[in-house]
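Student: sequence? don't have it. structure:
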């Protein structure tokens, strides 16, 4: 909330005696609205006035779209009267830690989603090829650590997954080097070399004085279930999991601008931002030749866990 307030788009309602009776937190993510009214001042029109004022503010700032996350039927009626259109979503899904029996389903899911749509893979052309067995094997090893999440829809199908894993100081330096030597495809090798280079820019263990850290690595949501908060919920659950397991630092390797915005809302800080157009492989060739805006930058985000 603090970060949302810092955008300077929010409203406050104050009574004559300087008591705060209501507030509407607005923030830029296609202009979203969240609001709260003191119980003693509910049903007096304050919520409607703040919603209208928020709409005027968004219009002044040049926003073309406003979203409002509403759970109250009373607020839903207000928003509909102001011209908002309700988007009905199917919220019947379960997020849980993936166990060994889930791994094959997650890998199949990643083959048809992440490996076909992830911005770096699209930019370097790997998304057009058959999924690399080598990359699948890397995912499989990360899943075996038992830190990943799976989201199951109401028909028991996998609709999203987030692969988390532990990096530690004793293996970090050798990890990418060994992967690069074993890569089964030139572009795969170049991509691993790129990730190794980016990792040296953050040097998490050295810079944050830890011998291990929690890594948010791969996020994928089925297209039919996007934009209903599943990615946000998976990241939130991952933060909780990292805290429970005693990690001090979470690193997230991200090329999606949309995911980057979610991380920033949770308090992650970008410590590396590398434009994809600037990277050349060891032959001096561009690796990312088909960059799709706005996903033109690879970023490493850090989240510090305070006990």
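Tutor: Alright, I've got the coordinates. Remember, it's a predicted structure, so these values are computed and weren't measured experimentally.

Student: can we go C-alpha only for contacts and neighbour counts from here?
Tutor: OK.

Student: Tell me where the stretch 101-250 of the chain has helices.
Tutor: Counting by DSSP state H, counting those that start in this stretch, the stretch 101-250 of the chain has these helices, from start to end: 103-112, 114-117, 119-124, 133-143, 169-182, 186-202, 204-208, 230-244.

Student: Let me know which of those is the nearest to residue 24.
Tutor: helix 230-244 (21.0 Å; CA to CA).

Student: quick one: buried residues of that closest one?
Tutor: Of all the residues in helix 230-244, those buried under the rule 16 or more other CA atoms under 10 Å are 230, 231, 232, 234, 235, 237, 238, 239, 241, 242, 243.

Student: So what's the gap between that helix and the chain middle?
Tutor: On the basis of CA atoms, centre = their mean, to the nearest Å, helix 230-244 sits 10 Å off its chain's mean C-alpha point.

Student: take a look at this one as well, against the first:
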């Protein structure tokens, strides 16, 4: 079992040519707000569906409180991870938000209807569209049954500061997260990989693709609001037996 804090072996050199010392930690409850602020800058602008928030001037689109609530709930338990750069005043540079779920009736076939809204992407509340896509990729898929387990771990959010991209940090966080899942006795790890970045990283570990949504075909209230999102054409529900 890996113990934290853990100094990472990744060689990360920024533009100033100074090698950075990166330390992985278990996220604490008192770090929730800092983690959320990090995600506002380094996750939401790249997440495919959240990009539509650029067209939504509402405060909810800019600072989705429901996401902040998820972060706060997840870091109450010692399963999520963050990486800090000791040479940059302990700045957070990468995050993996993990959440364990036991088999019960609320985990199976969630089907809460979303209210219809304008088909104009500039007026679609991003949260409703996001929820509709998640309902689609989860429909008729039961990770508990597929992997014969009563405990699963969700890799909810995976994010890396762009300055540290392509340095292996996301891969390392997934590896460490899988270790946490095994230590806690989970039978499967799953993720709603709506970003192709997440799908690419998890595929390195052999995650199965359980269901796919083609964004250019996804219809929402008579329109195709995800058809032209740059950098992303599909989203996947993915899982791995551990």
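Tutor: Yep, it's here. These numbers come from a predicted model, not from an experiment.

Student: returning to what we had before: which one of the buried residues of helix 230-244 of the first structure is nearest residue 115 of the first structure?
Tutor: Nearest member of the buried residues of helix 230-244 of the first structure to residue 115 of the first structure, counting by CA to CA, is residue 231, at 16.8 Å.

Student: what do we get in the second structure for that closest one?
Tutor: Alignment of residue 231 of the first structure against the second structure is given by TM-score structural alignment, with residue 170 as its counterpart.

Student: quick one: its match and residue 50 of the second structure, what's the gap?
Tutor: Between residue 170 of the second structure and residue 50 of the second structure the computed distance is 20 Å (CA to CA, to the nearest Å).

Student: now for the helices of the stretch 101-250 of the first structure, which one comes closest to residue 56 of the first structure?
Tutor: So among the helices of the stretch 101-250 of the first structure, helix 230-244 is nearest, using CA to CA, at 27.7 Å.

Student: The closest one vs the second structure, average offset?
Tutor: Once fitted to the second structure, helix 230-244 of the first structure is off its aligned match by 0.5 Å on average (mean CA distance after the TM-score superposition for the first structure).

Student: Give me the contacts around that helix.
Tutor: Identification of contacts with helix 230-244 of the first structure by CA atoms under 8 Å, 6 or more residues apart in numbering yields 95, 147, 149, 160-162, 164, 214, 216, 219-221, 250, 259, 262-263, 266, 305.

Student: Give me the buried entries from those.
Tutor: Looks like those have 95, 147, 149, 160-162, 164, 214, 216, 219-221, 250, 262-263 buried, using 16+ other CA under 10 Å.

Student: Quickly name whichever of those residues is closest to residue 36 of the first structure.
Tutor: Using CA to CA, those come closest to residue 36 of the first structure at residue 262, 21.9 Å.

Student: Please say which position in the second structure that closest one maps to.
Tutor: By TM-score structural alignment, residue 262 of the first structure lines up with residue 201.

Student: for residue 108 of the first structure, same thing?
Tutor: Correspondence of residue 108 of the first structure to the second structure, assessed by TM-score structural alignment: residue 37.

Student: Pull the number of nearby residues for that match.
Tutor: Residue 37 of the second structure has 14 neighbours, counted by other CA atoms under 10 Å.

Student: swap in residue 222 of the second structure?
Tutor: Neighbour tally, residue 222 of the second structure, other CA under 10 Å: 10.

Student: next one: the one 5 residues further on
Tutor: Burial of residue 227 of the second structure is recorded as 16 neighbouring residues (other CA under 10 Å).

Student: hang on, the earlier thing: can you tell which of the helices of the stretch 101-250 of the first structure is closest to residue 281 of the first structure?
Tutor: Set against residue 281 of the first structure and scored by CA to CA, these come closest in helix 186-202, at 6.1 Å.

Student: which residues touch that closest one?
Tutor: Under the criterion CA under 8 Å, 6+ apart, residues 124, 126, 135, 176-177, 179-181, 183, 271-272, 274, 279, 281-282, 287, 300 lie in contact with helix 186-202 of the first structure.

Student: swap in stretch 105-116 of the first structure?
Tutor: Contacts of stretch 105-116 of the first structure (CA under 8 Å, 6+ apart): 121-122, 126-128, 131, 136, 139-140, 150, 158-161, 218-222.

Student: can you pull the contacts of residue 48 of the first structure?
Tutor: Residue 48 of the first structure sits next to 78, 79 when contact means CA under 8 Å, 6+ apart.

Student: how much space between it and residue 36 of the first structure?
Tutor: From residue 48 of the first structure to residue 36 of the first structure the distance is 11 Å (CA to CA).

Student: Excluding covalently adjacent residues, which one is nearest to the residue most central in space within the first structure?
Tutor: Central residue of the first structure (CA atoms, centre = their mean): residue 259, 3.2 Å from the mean position. Excluding the flanking residues, the one nearest residue 259 of the first structure by CA to CA, 6 or more residues apart in numbering is residue 231, at 7.7 Å.
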